[in-house]
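Q: quick one: sequence and predicted model below, then my questions.
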Amino acid sequence: MTVSSACAFAADMAGSVSFVIGDANVIGEDGKPHAVARGKNINAGQILETGATGHIHLRMVDGAFVSIRPQSRLRIEDYHYDSANAENNRIKFVLEKGVARSITGRAGEASKQNYRLNTPLAAIGIRGTDFVVQATADITRVTVQSGAVVMSPLAADCLASALGPCKSASSRVLTAAMRDAYLELRNRNEAPLLVPAEKALESPNVIAPPRPEEPRATADKQTKAGANMDSREAIREVAADTIKNRVDADAAIPAASPNTNNNNNNNNPTTPAVEPPPPVAIAPAKFWWGRWKPFVEPGKESAGFDAANLPGRESVFGNSVFSLFRESGTVVVPNSGVGKFQLADSEAYMMTDRKLTAAQITSPSLTIDFGNRRFDTSLTINSADSAPVLVQSSGTVTHQGLLLGGTNTPNTKLNGLLSSGGDQAAYVFERGLSGSQSVLGVTRWTR
């Protein structure tokens, strides 16, 4: 063999089999399955397939690790590692079905923008990561054991042919700080949903558990300290690109109009006067919010996303107008007692055809049962443009301090956050009404 032919062969090699058990095959150029054995070289372009008892572990040329668990089919579409020039690195997997785990190596660490794992529904990009994916024709789930991933539905703004994480309005970030939770996608026309650890009954690690020969999952040192910079950077990157994709950034958004009614026609009913909620002592805020760029009025940039996105804060949830921030770091959630909260600060609007009309919140209520990890909340939104609208939700409190709305009033989305120690809470909400009309807002609570 000549030197040139040896180099050409090496460039095609993706890795080798480090462990195999049960029904495990590689699909050859003839399209037929051939049994794999430990030590066998695997090239880019090949497909690995396991049966009901099969496991295949690969050690890639850059030191990465890949596990293909039972009843799975993984295609190594591209795997090129250039130790001298990171820009030339390319890694692309397609998980056609089943469960696979990926621990990134030197190529993925150096060239995150050139790493991609596709499923029939989703694209998954990385931030230096150990993650596990489950794929069927109808569902994609991903859980993170170290680092962070970005999951996006495959669409016109997230092509299967591309590399790297997609950055669209439907992209969602999952970090190792949300350990044992997973993102789930069931429809290309929707964003992935976060399933908290308490409800993670169909996690990829539950559907197809790892063999003891797999590397043990280890938490990031930064995650343990509550300062996973890669995770926060991923959130900021996706949030910034989400702003660009929500609406045309140059679109003129009318200013919020005051809650008045100048129509003196006696045949038209007027909105009844409402009593504002009683004032409460305002504690120093541990939550902040900023508007997406298209909703920032000229001269009021201090109300925008960029103004709220300061060091020491992380963006976690949002609705059509607001992104909600909290203090970065570990959140300690009380494990007993019931807290009754008072509304300390809020913004609420009626939105019609993307025009905002200021609204008022009355009858606010938030109760958190720390022992049972449950919360209940309700608000009434009063606007000149509509009869009073009830927003109500009951849901789960996760061990990371997330409030995940479960049972809501119709067409309502509500998610929020707890501060460490449970003395403050905040959430964003949005309820769709008829046509292009909705009520939405953001709230902060103290106790």
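A: Perfect, I can see it now.
Q: contacts and neighbour counts: CA atoms only from here.
A: OK.
Q: for stretch 7-21, the distance to its chain's centre please.
A: Computed by C-alpha atoms, centre = their mean, to the nearest Å, the chain-centroid distance of stretch 7-21 equals 33 Å.
Q: in that stretch, what's buried?
A: Neighbour-count burial for stretch 7-21 flags 11, 12, 13, 14, 15, 16, 17, 18, 19, 20, 21 (criterion: 16 or more other C-alpha atoms under 10 Å).
Q: was I right about the fifth one contacting residue 43?
A: Read that as residue 15. Yes: contact criterion C-alpha atoms under 8 Å: residue 15 and residue 43 qualify, at 6.9 Å.
Q: next SSE downstream of the helix ranked longest in the chain?
A: If you go by DSSP state H, the chain has its longest helix at helix 229-246. Per DSSP states H and E, the first helix or strand lying C-terminal to helix 229-246 is strand 287-291.
Q: and the next helix or strand past that following strand?
A: Later in the chain than strand 287-291, the nearest helix or strand by DSSP H and E is helix 305-308.
Q: show me what that next one is packed up against.
A: Judged by 3 or more C-alpha pairs under 8 Å, 6 or more residues apart in numbering; DSSP states H and E, helix 305-308 is in contact with strand 287-291, strand 322-327.
Q: with mean neighbour count and distance to residue 206 added, can I get those strands in JSON lines?
A: JSON lines is the format used below for the helices and strands packed on helix 305-308 (neighbours: other C-alpha atoms under 10 Å; distance: least, C-alpha to C-alpha, whole Å):
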{"stretch": "strand 287-291", "mean neighbour count": "24", "distance to residue 206": "35"}
{"stretch": "strand 322-327", "mean neighbour count": "24", "distance to residue 206": "31"}
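Q: what's the nearest residue to residue 340 if we skip its chain neighbours?
A: residue 367 (4.6 Å; C-alpha to C-alpha, 6 or more residues apart in numbering).
Q: second structure for comparison follows:
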Amino acid sequence: MNSLNMPGFLPHRLACFLLSVGLITPLMAAQGSAEVVGEVTLLIGQAQLVGADDVVRTVERGQPVRAGDRIETREGGHVHVRFVDGGRLSVRPASRLQIENYSHSATQPQGSAIKFRLDEGVIRSITGTWGEEARERFRLNTPMAAIGIKGTDFVVKSDANATAASVYSGAILLAPLDDCATPLGSCQKGREKLLSADMKGLMLELNRQQGVPQFVAAVDLLASARRPAAGVGIATTVPPVVGVGVGAEARAATGANLDKPIVNEARGRDLVEAATQIAAAQIAAAQSPVVPAPAPLQPQVNELVWARYAWVKDGGLDTLSQTFEQASAAGRESVAFGTAHALTRNASPAGAVLTTTDAAVNFRLAGSSAFFQRNFDLGVEAAKVDNGTLAVDFSRATFATQLGVSSPTLGADSVVASGSIGKDGVMRTTSANAIVLGATTLDGKEAGYLFEKSIPTGALRGVTLWGR
């Protein structure tokens, strides 16, 4: 009789009884036992929730959300979800999103998994604490692309033939879905591209004709979500604000709390019209003549110098490095070594360590030189380096970088790497699609790294210098 006091015994007995008399079905019992991972905090218009049991439910504010659920919004429909770890998800009109997994293990991070699938439409995702702690276990798939994160607030628009993504904070790694051998984390097979929040004016786009993600001029993906006719839709041209609904301006104009349920369609239209008016005013203001800001000065690098080995045959294409004799003439010391180059910097006293008051810096590319050596004839050709980013978090001693590289034989390619920075300023790569070796100056003002990447048609080599 003591077994009657066992935790979960009575609910189990009750479920068995209800099953036996036909008041619930096995599928209903399975859905009820699924762990709740979040709740709906905002609903505008119409949307439905399709559970793992394939039962369709009308979405309501406060409704629990479980792993396996699919959120489907209609034209004009808009749903916000807050997850148990503080993560947030905004599902825009005419969208279909599957929550495939949302789990976490503090003792076994390798068991954590956050995975979404956006079949069509537009969503905005803000990473919670689980995603921050196990970024390598996060994945958002679309019919075309796989997206991994680096602590991120980002927007994705997708259909069967194309995917576009923009970033508000942090960074994402977007790759063709076909390149992914693992179900979670970012995919790094050489065709991926990194997009970070500091790459202003750019977004990533992947379509079936390209096959490789491309940087394109940014547009407001939230505003491009489909809306119903006659202007009764979500005014998404208002700049998005974390943690609020249609927009802070709309809430101030209407005096409404958009986290409260929308009780009828007329009330929803009132909120939408208020936000639309504010958006129109902002567009009109944006069309006023604006005096362009002066172009930023080219960053200067004075301490770091690349030295080139004497045996390197680059056909005179290396315009950035010096011979070892030239580089060491001023008493510089080598701090990073590759097969063709070594990075040198001013000699420092014994025991000197990296010291800077800056918590984090987004370096700008000051100079680069790269060449591609072909396998079939051992000839070399110049390679172009562009769209470079280098983010260094000195407070966490980490770095993340991305480069676009191209040449006639190579085509378009990329170099992506992240890792740690030691007290000596030397970069130590932990994740990369190429060999990346480099360092910063001990005052944190300059940085440089080399990259080497072998592909079936040849070998890519290059050096970079970065300033502020």
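A: That came in fine, so what should we check first? What you see is a predicted model, and the numbers here were worked out from it, not measured in a lab.
Q: one step back: joint contacts of residue 15 and residue 43 of structure 1?
A: Common contact partners of residue 15 of structure 1 and residue 43 (C-alpha atoms under 8 Å, 6 or more residues apart in numbering): none.
Q: can you give me the helices in structure 2?
A: Using DSSP H, the helices found in structure 2 span residues 9-21, 26-33, 129-133, 248-254, 265-286, 324-327.
Q: most packed of those helices?
A: Among the helices of structure 2, ranked by average contacts under mean count of other C-alpha atoms under 10 Å, first place goes to helix 129-133 (a mean of 19).
Q: wait, which of the helices of structure 2 is closest to residue 190 of structure 2?
A: helix 129-133 (24.2 Å; C-alpha to C-alpha).
Q: spit out the contact partners of residue 79 of structure 1.
A: Residue 79 of structure 1 makes contact with 12, 13, 14, 44, 89, 90, 91, 92, according to C-alpha under 8 Å, 6+ apart.
Q: trace the first one over to structure 2, please.
A: In other words, residue 12 of structure 1. For residue 12 of structure 1, the aligned position in structure 2 is occupied by residue 35, per TM-score structural alignment.
Q: test my guess that its match contacts residue 64.
A: No: counting by C-alpha under 8 Å, residue 35 of structure 2 stays clear of residue 64, with 9.5 Å between them.
Q: any idea what residue 149 of structure 1 aligns with in structure 2?
A: By TM-score structural alignment, residue 149 of structure 1 lines up with residue 172.
Q: could you report the neighbour count for its match?
A: Residues within reach of residue 172 of structure 2, counting by other C-alpha atoms under 10 Å, total 24.
Q: any idea how far it is from residue 82 of structure 2?
A: Distance from residue 172 of structure 2 to residue 82 of structure 2, counting by C-alpha to C-alpha, to the nearest Å: 21 Å.
Q: what about the closest residue to residue 131 of structure 1 other than its chain neighbours, how many neighbours?
A: Leaving aside its chain neighbours, residue 131 of structure 1 sits nearest to residue 144 (4.4 Å; criterion: C-alpha to C-alpha, 6+ apart). For residue 144 of structure 1, the neighbour count with other C-alpha under 10 Å is 26.
Q: right, and residue 144 of structure 1 touches residue 203 too?
A: No: using C-alpha under 8 Å, residue 144 of structure 1 and residue 203 do not qualify as a contacting pair, with a distance of 10.6 Å.
Q: hey, what's in contact with both of the two?
A: Joint contacts of residue 144 of structure 1 and residue 203 (C-alpha under 8 Å, 6+ apart) are 180, 182.
Q: any idea how far apart the tips of stretch 144-160 of structure 2 sit?
A: End to end - C-alpha to C-alpha - stretch 144-160 of structure 2 spans 7 Å.
Q: and if you look at stretch 386-405 of structure 2?
A: 6 Å.
Q: what residues sit buried inside it?
A: Buried-residue list, stretch 386-405 of structure 2, by 16+ other C-alpha under 10 Å: 387-394, 397-405.
Q: give me the residues contacting it.
A: Applying C-alpha under 8 Å, 6+ apart, the contact partners of stretch 386-405 of structure 2 are 193-194, 199, 356, 358-365, 383-385, 412-422, 427, 466.
Q: residue 33 of structure 1 contacts residue 27, doesn't it?
A: Yes: Residue 33 of structure 1 sits in contact with residue 27 when judged by C-alpha under 8 Å, with a separation of 4.5 Å.
Q: tell me which of the two has more neighbours.
A: Shown here are residue 33 of structure 1 and residue 27; by other C-alpha under 10 Å, residue 27 has more neighbours (18 against 15).
Q: ok, the alignment partner in structure 2 of the more buried one - contacts?
A: In structure 2, the residue paired with residue 27 of structure 1 is residue 50, using TM-score structural alignment. For residue 50 of structure 2, the contact set (C-alpha under 8 Å, 6+ apart) comprises 56, 57, 69, 70, 71, 72.
Q: what number of residues lie near the closest residue to the second one other than its chain neighbours?
A: With sequence-adjacent residues excluded and distances taken as C-alpha to C-alpha, 6+ apart, residue 57 of structure 2 is closest to residue 49, at 5.1 Å. The local packing count at residue 49 of structure 2 equals 22, with neighbours defined by other C-alpha under 10 Å.
Q: so what's residue 49 of structure 2 up against?
A: Residue 49 of structure 2 sits next to 56, 57, 58, 59, 69, 70, 71, 72 when contact means C-alpha under 8 Å, 6+ apart.
Q: buried subset of the residues you listed, written for PyMOL?
A: Buried residues within those, by 16+ other C-alpha under 10 Å, are selected in PyMOL with:
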select buried, resi 59+69+70+71+72
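Q: which of the contacts of residue 49 of structure 2 fall in strands?
A: Among these, DSSP state E puts 56, 57, 58, 70, 71, 72 in strands.
Q: cheers, nothing more for now.
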